[in-house]
Each structure stands twice: as C-alpha cells, then as structure tokens.
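Novice: coords please:
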Amino acid sequence: MHLNILALDLDGTLAKDGIVADETWQALRNMKAAGFVLILVTGRRLSVIPGIGPFDEICEAVIAENGATIYFPRSDTTVTPFGRLAPEVIQKLEGLGREIEFGVAIAATWIPHDREVLHILSDTGYAATVEYNKGAVMILPPGATKGSGLKYALEELGYSTRNVIACGDAENDRSMFEQADLSVAVANAIPAIRDLADTVLNQPNGAGSRQMMGQLLAGKIPPYRCRPQRRIQLGQNTEGDPVCLSPFNLLDSNWGIVGSSGTGKSWLAGMIMEQLLRIGYQVCVIDPEGDYRSIRAFPRTIVLGSDFSSPPSVGDVITLLEYARVSIILDLTLYKRDEKITYVREFMQALSGIRAKRGLPHWFLIDEAHYFCHTEGEHLSDLFLENAQRGGFTFVTYYPDALPKKLLQGIDHWMFTQINHQATINVLRKNIRPQEKSCDLDELRQLNARELYLCLGDTPQLSAPASGIVRLDGVNRSTQHVRHLHKYLLAPLPTDKQFYFHVSAPDPGVRPAASLWEFRQALPKLPVKTIKFHLERHDFEKWLTEVIHDDELARQVRKLAGRPVKDEQLKEALAATVANRFDELESLI
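Specialist: As a prediction, this is how the structure comes out:
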C-alpha cells in the first residue's frame, strides 16, 4: 500500500474536548511500530502540545500554529518556514486589550474581534493571512496554512505528498486535504469538510481515527470516491459510458497487461504511465526494447541506459529515485540478454529498502516480463513477487505461458488486448484469481485494435467500473510510440508505402515522399491545386494514420482541412502544421 504517511489533525479528530484517549495513543503507537510515518497537523500553539501528550515520541514532525511553526523531534529543531508576523502588527494587536494569544509565528483571537484585526492589517499595510476555524480567528504569516506546512515538512523529511492520507474535521483542514493523496473526514466533521473528503468515517473524533488506523494496519483503505482530476481514463464501455480507474487501483495492487504481439500493449501501458505522471506520481520502467523513450518529454522524467555501453549504477538509480524524485525509464535496449537479467536482479534487490523507507517509486512497469521470468530467471521472479507485495507493479507480456504460476496468481487485475492463440487464453484461465473468473476470456480473440478487455478484481474504489470490453475511443497518447518514430521519421519507406503526389503534368521537382521528413520538405513546393486535391480526398489523413501511424498529426490535418482557409494560406498552414509536429516528434528520440 502506497499510503504510508498519516497526517492527523488534533482537536475534533484525535482529541475530544482537548483529550486524546488512551486507546487512541495505543493505536498511534501501533501505527508507528508497523512502519507508518505519523505527522501531527494542528492549529494549536507549539508550546501547548507537550501538555497534551508525547507527540514528540510518536511523530516525525509536529506542524503547529496552522502550518506556521514546525517542530522536528528527531533533530530537536523548530522552524518557521513562512516567517513571522511583523513586529508592528504584533504591537498593535497587543494594544487591543482583547483576548489575543501569541504563538511562535502567529496570533489568534475569536469572532467578532476579527474586525479590529482586519483594520490593523489594513492600517499597517503588512501582509498576513487571516484564517477562520470554528469561531477562532488566526493571523498567520503570508503563505502559512496546514497544507503548505505539511508540504514543507514532507520535503524536509524526504517524503512525497502522494503517500499521504490526511484526517481532519474543520475548515482549516481544507488545505491539508488538498495536499494529501487520500482525505478522510471523521463523522463529526463540518459539512464542508465532509463534502470535500474522499471518504467519511462512521465514527467521530478519536474513535473515527482509530477505525481508520485499524483498517490501514489490516492493509485496507477505507472505501473512497476518486477525485475527478485524479481519474485514469481508459476509454468507454460498450454502452458509451466512460471507464475510469482510481490511481490507487494501480498503486496498491498488481496488474497484468497481456496480448499478442503488435496489439498495443506497450501503447496502453504508456498511456496509463502518462496519466500517472500528470497527476504527480513517481514511476519506474524496466524497458528492455526501448518502447518508452518518448515519455522523457514529461517534466522530471529521464531515460537512463540507452546511450551508454553499460547499465547505469544501481546505486545511482536508487539515489535518483529517492532524492531527485524523478521518474526513470531504464532503457536496456543495447545490453546483452544476460546483462539485462543481471542488472534487473540487482536493481530489484536494492529496491526493497527505498520502498519500505519512502514508499517510492509509486508505480513500476516491467515491459516484456517474460524476458526476465524464464527458468534461469526464477530468482528474479521471486524478487518481483517480494517487491510486489506492496502493490504497484504492472507486468506486460505477450507470452504469459513463460511466467511462473506464482507470479500469475499474484496479479490482482488484468487488461487484455487481442490474443490470437487459444493456448495463451487457456493458461490465463487456469491461473487468474477466483474473483476474476467472471471475466469472459473467450472475447479476447474478438477484440479489435482499439479495444481492451478489463478484468477487475476486488477494489475499495466506489463506483468502480465493471469488467468487460473497453473501447479506446477518444483516448490518445501525449507522446508518440517510439517504435513508430524511429521507423518513419527519417528512414525511407518501401515504394508501396510512400506518398505519391497528384500533379496535372509531369514535374521533376515533385517526388514521392519516402518518410515524414520528405513529406515535410515537399509540401512548401507543391502546387496549391495538388494540396487541395489530397485534402478533399483525405489522402494525407489516410497516409499519416495507416503508414506513419501518427493519429495526432492526422487529426490536426483533418481539422485544418475543415477550416475556411484559402489557397496559399492553406498551403502555408499545412506546411507549418507538419513541420511543427515533425520537430516535436524528433525531440523525443
């Protein structure tokens, strides 16, 4: 399970009437003993926390004063990452003679004294944030919130917000919920927080917190709703309804992507990977054939290995994953078979430490998994299984027959592209888990090029999609599949695949385009009549789709053809569209 960091509010969440029950303290100790990272996030002043209980013994950070003041028990240091209120503001607040409390970095009062506070801030001109919470009025340094304080503490400790489950009850927990990967409201939470939360517990205060911790200790996530902006889009079912997965399904369980050669397995895996990267997860790909190089176009994503004579050091890769927080594609294309297997074995052995310590990377993709799981790779299969116990592994293969039975049976969910061999279907039927037996594997031979079959096991995702055929209508990759790029950008095509331009009279300057490069070079030289002829017949779209395999460029050309642009302007627009797309694709290889 990737959610190994628990950010907890105090009043109304852990505590009731300012008191944390003995049972709650024990639950917190059990979580710490199980390896969870605990962080207290409260609006209370830092000075009062020790009087409530031994949070410094249990938590890796105490985020107090609504995020403005952070204490790190291990190093016994206190920081105010957003600064403090200006002395002139503090002096004027002290002069009010009202019920005002001062912390390390903030001041606090109660409604209706907020009017005087706002007047002071307006009068002095100093920047500050005013936040309301259950009638309390907190005056904070600019930028200080529970969410920003949590983010700062996580960065200092070397953790990711994508591993955080946050639990709270009131207005000032909103920013913390927005940072966390899963937000949980206790039953007594105010309506606005209940509406914002991914899941709402059926117990209040400490009882609710204990309920959640008990589920996490059992390796379970409370049933949750997936935020729309976090959904992984797969396509549409046969009824035309969208089919979406929660990323937790990918991060907390193991998947198999299986299909015959050339049926789009790597394309599908890359499409899922791109969406995970957009959401902010860290991914790692074992890429033995160089199918994922183009994804380096995403920010904080790098390719290692393809341009070197030997694999990058496993230690260096682990360091990059842990501290640089980049996603890594390990391209092993140029390495010999035994070198690939040895390298991946060493990598898997080193991986367990960072997974246990940091919960990183969030998702692993093992492409051509059969390559590593033959008889000689039995030890490597065991390492895959060992690391996959935490979930987050996806195995891609056209040859599941070569995967050990224990590995096949360790897969929770499946995606299938077309499978042409009945023997492969028989292997799957014998080895998939009982809860997936309802999947109709006989349909796999009938799938077309733009369909997959989703076989989903048990999941805590509310409104999870049903198993069945998924049509990839409207779903595209942001980056082009590399195997197409290498083949069609510059390399000459066979004569029967080249594009032959229609001209009214023989013209030695107009030659067939044998690659996308030659197509780009030819367009500015062609007569407008030739361009309009091919656009009206959709010849360019057809060639770009069926030969060049660039659906995105074909879409752009089709869009251009439908615009009311005339003659030379049309020619210039088409030439620019193709040139821009070529430059974009060339930068990916």
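Novice: When you work out contacts or count neighbours from here on, use the C-alpha atoms and nothing else.
Specialist: OK.
Novice: Number of residues surrounding the nearest residue to residue 249 once chain neighbours are set aside?
Specialist: Nearest residue to residue 249, sequence neighbours excluded (C-alpha to C-alpha, 6 or more residues apart in numbering): residue 459, at 7.0 Å. Other residues near residue 459 come to 19 when the count uses other C-alpha atoms under 10 Å.
Novice: now do residue 123
Specialist: Counted with other C-alpha under 10 Å, the neighbours of residue 123 add up to 10.
Novice: Now name the helix or strand holding it.
Specialist: In this structure, residue 123 sits in helix 114-124 according to DSSP states H and E.
Novice: Quick one: list the elements packing against that helix.
Specialist: Packing partners of helix 114-124 (3 or more C-alpha pairs under 8 Å, 6 or more residues apart in numbering; DSSP states H and E): helix 87-94.
Novice: Next secondary structure after the helix or strand harbouring residue 156?
Specialist: Using DSSP H and E, residue 156 falls within helix 146-157. Next along the chain after helix 146-157, taking DSSP H and E as the criterion, comes strand 164-168.
Novice: Nearest spatial neighbour of residue 352, chain-adjacent residues omitted?
Specialist: Nearest in space to residue 352, with sequence neighbours left out and distances taken as C-alpha to C-alpha, 6+ apart, is residue 387 at 6.2 Å.
Novice: counting contacts, what elements does the helix or strand that contains that neighbour pack onto?
Specialist: Here residue 387 sits within helix 378-388, counting by DSSP H and E. With contacts taken as 3+ C-alpha pairs under 8 Å, 6+ apart, helix 378-388 sits against helix 337-358.
Novice: circling back: need the contact list for the residue nearest to residue 352.
Specialist: Applying C-alpha atoms under 8 Å, 6 or more residues apart in numbering to residue 387 gives the contacts 348, 351-352.
Novice: Whichever of these end up buried, select them in ChimeraX.
Specialist: Those of the contacts of residue 387 that count as buried under 16 or more other C-alpha atoms under 10 Å are selected in ChimeraX with:
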select :348,351,352
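Novice: so how far is stretch 393-411 off the chain centroid?
Specialist: Centroid separation between stretch 393-411 and its chain, computed with C-alpha atoms, centre = their mean, to the nearest Å, is 23 Å.
Novice: Now do the end-to-end distance for that stretch.
Specialist: By C-alpha to C-alpha, to the nearest Å, the extent of stretch 393-411 from end to end equals 9 Å.
Novice: in it, what counts as buried?
Specialist: Neighbour-count burial for stretch 393-411, counted by 16+ other C-alpha under 10 Å, picks out 393-404, 407-408, 410-411.
Novice: Please give the structure of this sequence too, so both can be compared:
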Amino acid sequence: MTRRDIPLGFRADGTELRIPPVGSNLLIAGTSGSGKSSLAHGLLERLSDCGYQVCIIDPEGDYASVDQVIVFGNPQRGPSIEEVLTALDSPTAQVAVNLVGLPLKDRPAFFSDLLPRIQERQAQIGRPHRILIDEAHHLMPKQWEPASELTGRMTGMIFVTVHPEEVSSGVLRSVDAAVAMGEDPARTLGAYAERVGLSLPAGSWTLDQGEAVVWPVRTGGMPEQFGIAPSRGERRRHLRKYAEGELPQDRSFYFRGPREELNLRAQNLMLFCQLADGIDDATWLYHLQRHDYSNWIEGSIKDSDLAGIVRDVESLPSLSARESRLRIAQAIEARYTLPASGAQS
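Specialist: Next up is the predicted model:
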C-alpha cells in the first residue's frame, strides 16, 4: 500500500514524489551546502507528523532543530547508550544522538556499539521506523564491517554523506534509492554506482538550489529530477528572509508614484508596510490599480497565496486608500508575523 508513503518532493508536473515510510533504505549524497540537511530535516518532520519514530545519529550536532526531537549529548557531554534506548521505549519519542561531546576517535566505536542495540529493538518491535546516519562516510567508512549479522541486514535506514565513494560498499549495496544534490549530481550518482558495481543510466542534470535527482535503484527505475519538499525550519528561515532580510535591488519593490517623483525602495515586507503607511494616497492607489503589489509578491516573494489575497484587494475599486492599505498589511502580517504596522492611519 502506498497511501502512507512520505513526500520527498515534487516532480516538474507538480505531482508528489514519495517514498515508503518504513523498510527501504535511502542514500542522500551531495556537496556541502547543497541542501542535504534541508531534505533530511523535512523528511524526518513528515515521518514524525505521521506517527513514525525516528532515531538520528548526529556526529556534528546538526539535527537539534528538528521539531519534537529529544537530543542526547551536547558539546560538554557525550550520550550514553542506555539513555538512548530508554527514550526509544516511548513510541512517540523522536531521538537524536549528538556525538559532538565524544572525542573524534571514540565516535566510531560508540556508533558500532549503539547501532546493533537499536537494530535489535527494531527487529523485535518494529521501532524506530527510521534510523538516520549523518556523515555516513565517517561512521561507516570503506573498511567498516557490520558488528553482527543483524547489523548487516539494515532496514529503514537513511544515510547522509558528502562522499558516497568513501562509504562501506556493504552499506551502499543495501540502498533502495539514491538521491544526489549539488553542482554535479551525475558525478555523485556515478561514484555511488561505481562502488556497488552498477551502471548509471545516461543523463545530465543541472540543479537549482532546492532541487535533487533520485535514482530508484532497487526497482530499476530511471533517475528523475525533482524539487525537494523543505522542512518547517527552512520555511521559517524563508519567512524571516522575506519579512526582515534584504532582497536584491532587482527583486525589491519601488514606490515611484504616477509621475515617478519618488524612488522609495522596500527590500523586505516589513519595510514595504512601513513605506506604504507613509506615502501619499495618490502614490498608493497608483500602484494598487496597476496590480503592482500582487505582481511583486508573486514574482519576487514567490508567495502565490498572498499574491492572490492582495490581488483581490486590488480588484475592489470601492475600497479607500486607507482600507486597502489596512487589508494588505493585515494579510502580510498574518502570514509573516510582522510587528503591527501603523497602516491604519
């Protein structure tokens, strides 16, 4: 049954790309800064939202911001295996094992002791449903060997790495689907394929930020480009950027007025509301009647829902300048939690 599958992202035609919530193993690989963490965070959040338990092995403390996760270990103190296992007793607990407090040389040994204990529990009661291992090339390098027969039968795993070619071939052979991100996804998938003796289907992909290529290896499918479904944390960062950050000049809004006597730049939504409150009615109505506000929000803020609300306001000629200002400011504030503006004046 596929109705419980978890969204991974969206194809070019807008349809969802999904993966099974349990069982299959996923590799997420790509260059630094390519969006691996955003993809992994979003996937973990959606698993948790659907009632699945996750356990994250986090060598660098990158997953503390995942919603609802309980973190064991911090920079001053390493985690203990018993506290992790005790937390996993609760079916609603989402657990991150932060290894930053352990000396670098001790992390592989701790991981080799911890993983079989988690997998033993997984085999007995089916939880945790997913185990994510970040920096897999460090914890499961080329020479890595399973500590037990159970460890060799990995299931429900998510491996995240910058260097798939440095990961144990036994680990890579367990992968059901491989995701590549960054500047050269063909090279990343090729490195994975070479390690496991597969032939990568011919293809060339140029990815923008927030895009990836997935290769469904186990089913023999073709690699497919898609847009990743971002995490809530990523969406919150975008909200802050548009609310309070600084858009480039070519994406800012400019209040110019009917005779272009003004040149007031709004590089974010907060400044837009402040400037809107201070300009004269003629300037405000000039841009309103031209649908400049909704076009800017659609094209530069990339928020089609808010643009639709603003477009409706622009399409009501009976509204006064004061009332249209107020409605648009309230719509922006409701979506971006801005401080209350003085748009009621």
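Novice: List the buried residues for the helix holding residue 156 of structure 1?
Specialist: For helix 146-157 of structure 1, a neighbour-count test (16+ other C-alpha under 10 Å) marks 146-154 as buried.
Novice: again, but for stretch 210-221 of structure 2
Specialist: 210-217.
Novice: hmm, back to that, which residue numbers in structure 2 does the helix holding residue 156 of structure 1 align to?
Specialist: With TM-score structural alignment applied, helix 146-157 of structure 1 matches no range in structure 2.
Novice: same for that helix, what does it pack against?
Specialist: Counting contacts by 3+ C-alpha pairs under 8 Å, 6+ apart, helix 146-157 of structure 1 is packed against strand 61-64, strand 69-72, helix 174-179.
Novice: Please identify the most buried of those.
Specialist: Ranked by average neighbour count under the criterion mean count of other C-alpha atoms under 10 Å, these are headed by strand 61-64 at a mean of 29.
Novice: That strand corresponds to what range in structure 2?
Specialist: Aligned by TM-score structural alignment, strand 61-64 of structure 1 corresponds to no residues of structure 2.
Novice: Mind giving me the packing neighbours of that strand?
Specialist: strand 37-41, strand 69-72, helix 146-157.
Novice: relative orientation of the last one and strand 37-41 in degrees?
Specialist: Spelled out, that is helix 146-157 of structure 1. 140 degrees (axes from the mean of the first three to the mean of the last three C-alpha atoms, to 10 degrees).
Novice: For the residue mapped onto residue 455 of structure 1 from structure 2, which non-adjacent residue is closest in space?
Specialist: Under the alignment (TM-score structural alignment), residue 455 of structure 1 pairs with residue 215 of structure 2. Nearest non-adjacent residue to residue 215 of structure 2, counting by C-alpha to C-alpha, 6+ apart: residue 223, 4.1 Å away.
Novice: From what I see, that neighbour and residue 212 are in contact.
Specialist: No: with contact defined as C-alpha atoms under 8 Å, residue 223 of structure 2 does not reach residue 212; the gap is 10.1 Å.
Novice: coming back round to it: so which of the helices and strands packed on strand 61-64 of structure 1 is nearest residue 136 of structure 1?
Specialist: helix 146-157 (15.1 Å; C-alpha to C-alpha).
Novice: Neighbours of residue 271 of structure 2, how many?
Specialist: Residue 271 of structure 2, neighbours per other C-alpha under 10 Å, totals 19.
Novice: who touches it in this structure?
Specialist: Contact analysis of residue 271 of structure 2 by C-alpha under 8 Å, 6+ apart lists residue 244.
Novice: on that earlier part again, in CSV, list the helices and strands packed on strand 61-64 of structure 1 along with distance to residue 488 of structure 1.
Specialist: Output for those, formatted as CSV (distance: least, C-alpha to C-alpha, whole Å):
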stretch, distance to residue 488 of structure 1
strand 37-41, 50
strand 69-72, 55
helix 146-157, 43
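Novice: quick one: which of these is nearest residue 524 of structure 1?
Specialist: Judging these by C-alpha to C-alpha, what sits closest to residue 524 of structure 1 is helix 146-157, at 51.7 Å.
Novice: Show me what the helix or strand residue 287 of structure 2 falls within is packed against.
Specialist: Residue 287 of structure 2 is part of helix 281-289 when elements are defined by DSSP H and E. Applying 3+ C-alpha pairs under 8 Å, 6+ apart, one finds that helix 281-289 of structure 2 makes contact with strand 253-255, helix 321-336.
Novice: and these, which is most packed in?
Specialist: Among those, strand 253-255 has the highest mean neighbour count (mean count of other C-alpha under 10 Å), at a mean of 21.
Novice: picking up where we left off before, go through the buried residues of helix 146-157 of structure 1 and name the one nearest residue 177 of structure 1.
Specialist: residue 147 (7.4 Å).
Novice: ok, that closest one to residue 324 of structure 1 distance?
Specialist: Plainly put, residue 147 of structure 1 is 22 Å away from residue 324 of structure 1 if you go by C-alpha to C-alpha.
Novice: Give the aligned equivalent of residue 396 of structure 1 in structure 2.
Specialist: Counting by TM-score structural alignment, residue 396 of structure 1 lines up with residue 160 in structure 2.
Novice: Please report how far its match lies from residue 181 of structure 2.
Specialist: Residue 160 of structure 2 sits 11 Å away from residue 181 of structure 2, going by C-alpha to C-alpha.
Novice: What of residue 303 of structure 2?
Specialist: When distance is defined by C-alpha to C-alpha, residue 303 of structure 2 is 25 Å away from residue 181 of structure 2.
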